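[1] compute the structure for the input listed below.
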Amino acid sequence: MSIPLLNEKLNTETARISWEELQPHFARGAAIYVAPDLDLIAVARHVAEDEAAPLKQWMEQGKFGAISDDMARTFLAD
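    Take a look at the predicted model:
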C-alpha cells in the first residue's frame, strides 16, 4: 500500500479518546503508549510496515511501547 493511502487509512482509524475508554484495552494488554511529541499516524505506519528500527529507538527513549501499571495510574489520575 502506498504511503499516502496507508496514511489516509490510519487517519480514519484514529481519534482522541479518554483513558476510561482505553482501560479495557490496557487490561487485556492491547494498549500502546505513543509519546505526545511523536506523530501518531507516522508511528502507526511504522508498525503497519513492520519497520523495527524507529520503533526500537522510540522504545529505548520511552516514547513508544506497552503501557506500564505506573503509567496507567498516572493516566487515571489525570
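
[2] use CA for all of it now, contacts and neighbours both
    Noted.

[3] just the buried positions in the strand or helix carrying Thr74, please.
    Using DSSP states H and E, Thr74 sits within helix 69-77. Applying a neighbour-count criterion of 16 or more other CA atoms under 10 Å, one finds Ala72 buried in helix 69-77.

[4] for stretch 40-59, measure first residue to last.
    Across stretch 40-59, the terminal residues are separated by 14 Å (CA to CA, to the nearest Å).

[5] confirm Gly65 sits in a strand?
    Yes - per DSSP: H, G, I helix; E, B strand; the rest coil, Gly65 lies within a strand segment.

[6] which strand or helix spans Tyr33?
    Tyr33 is located in strand 32-34, with elements delineated by DSSP H and E.

[7] another one to check against the first:
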Amino acid sequence: MTELPSELCIKLNRETSKIDWEALQRFYAQGTVLVVAAELDLVATAVALAEDKTQYIADLLEKGLLQKADETQAKAWLAEKCEVWAVVVAPWVLVQRERTLAK
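    Alright, predicted model coming up:
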C-alpha cells in the first residue's frame, strides 16, 4: 500500500516554483540558500528540513547532496541567467537546477 503524502508535503509542493536565480541574490547574500542535488527530491528534502530530521539532513550535508550556495556556483548561475526550482522553509530557500534529460 502506498503512503499518502502529508499535509506539509502537499503544502510545500504547492509553494514550489521556478524562479530566476537573479531574483534570489538577496537570499544568497544572506547565506540562506541551500542547493539540493539533482538526484534528490526537492520537496521531500524540504519536508525533512521542516520536520527537523537532523540526522537525515546531516547525512545530506556530509555527502554534499545539500549545501549552501557557494560563490562560484552563484556567479555561474547568474551569468547563465538560469532558472531554479525553489521552495522556502524559513529561514532557508532550497533551490535545485532543473534536471537535464539525456539525449
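
[8] just give the TM-score of the two.
    Put the two chains on top of each other and the TM-score (TM-score structural alignment, normalised by the length of structure 1) is 0.85; 77 aligned residues with a CA RMSD of 1.6 Å.

[9] ok, back up a step: which residues in structure 2 does the helix holding Thr74 of structure 1 align to?
    For helix 69-77 of structure 1, the aligned range in structure 2 is residues 71-79, judged by TM-score structural alignment.

[10] helix, strand or coil for the aligned residue in structure 2 for Leu38 of structure 1?
    The alignment partner of Leu38 of structure 1 in structure 2, by TM-score structural alignment, is Leu40. Remark: Leu40 of structure 2 carries the secondary structure label coil [criterion: three-state DSSP].

[11] need the contact list for the closest residue to Leu40 of structure 2 other than its chain neighbours.
    Using CA to CA, 6 or more residues apart in numbering and skipping residues adjacent in sequence, the residue nearest Leu40 of structure 2 is Leu65, 7.7 Å away. Counting by CA atoms under 8 Å, 6 or more residues apart in numbering, Leu65 of structure 2 touches Val35, Val36, Ala37, Leu40.

[12] re the thing from before, relative to Val95 of structure 2, how far out is the match of Leu38 of structure 1?
    Here Leu40 of structure 2 is placed at a distance of 11 Å from Val95 of structure 2 (CA to CA).

[13] and those two? Which one has more around it.
    The residue with more neighbours, out of Leu40 of structure 2 and Val95, is Val95; 29 against 13, by other CA atoms under 10 Å.

[14] so what corresponds to Glu51 of structure 1 in structure 2?
    Pairing criterion TM-score structural alignment: the partner of Glu51 of structure 1 within structure 2 is identified as Lys53.
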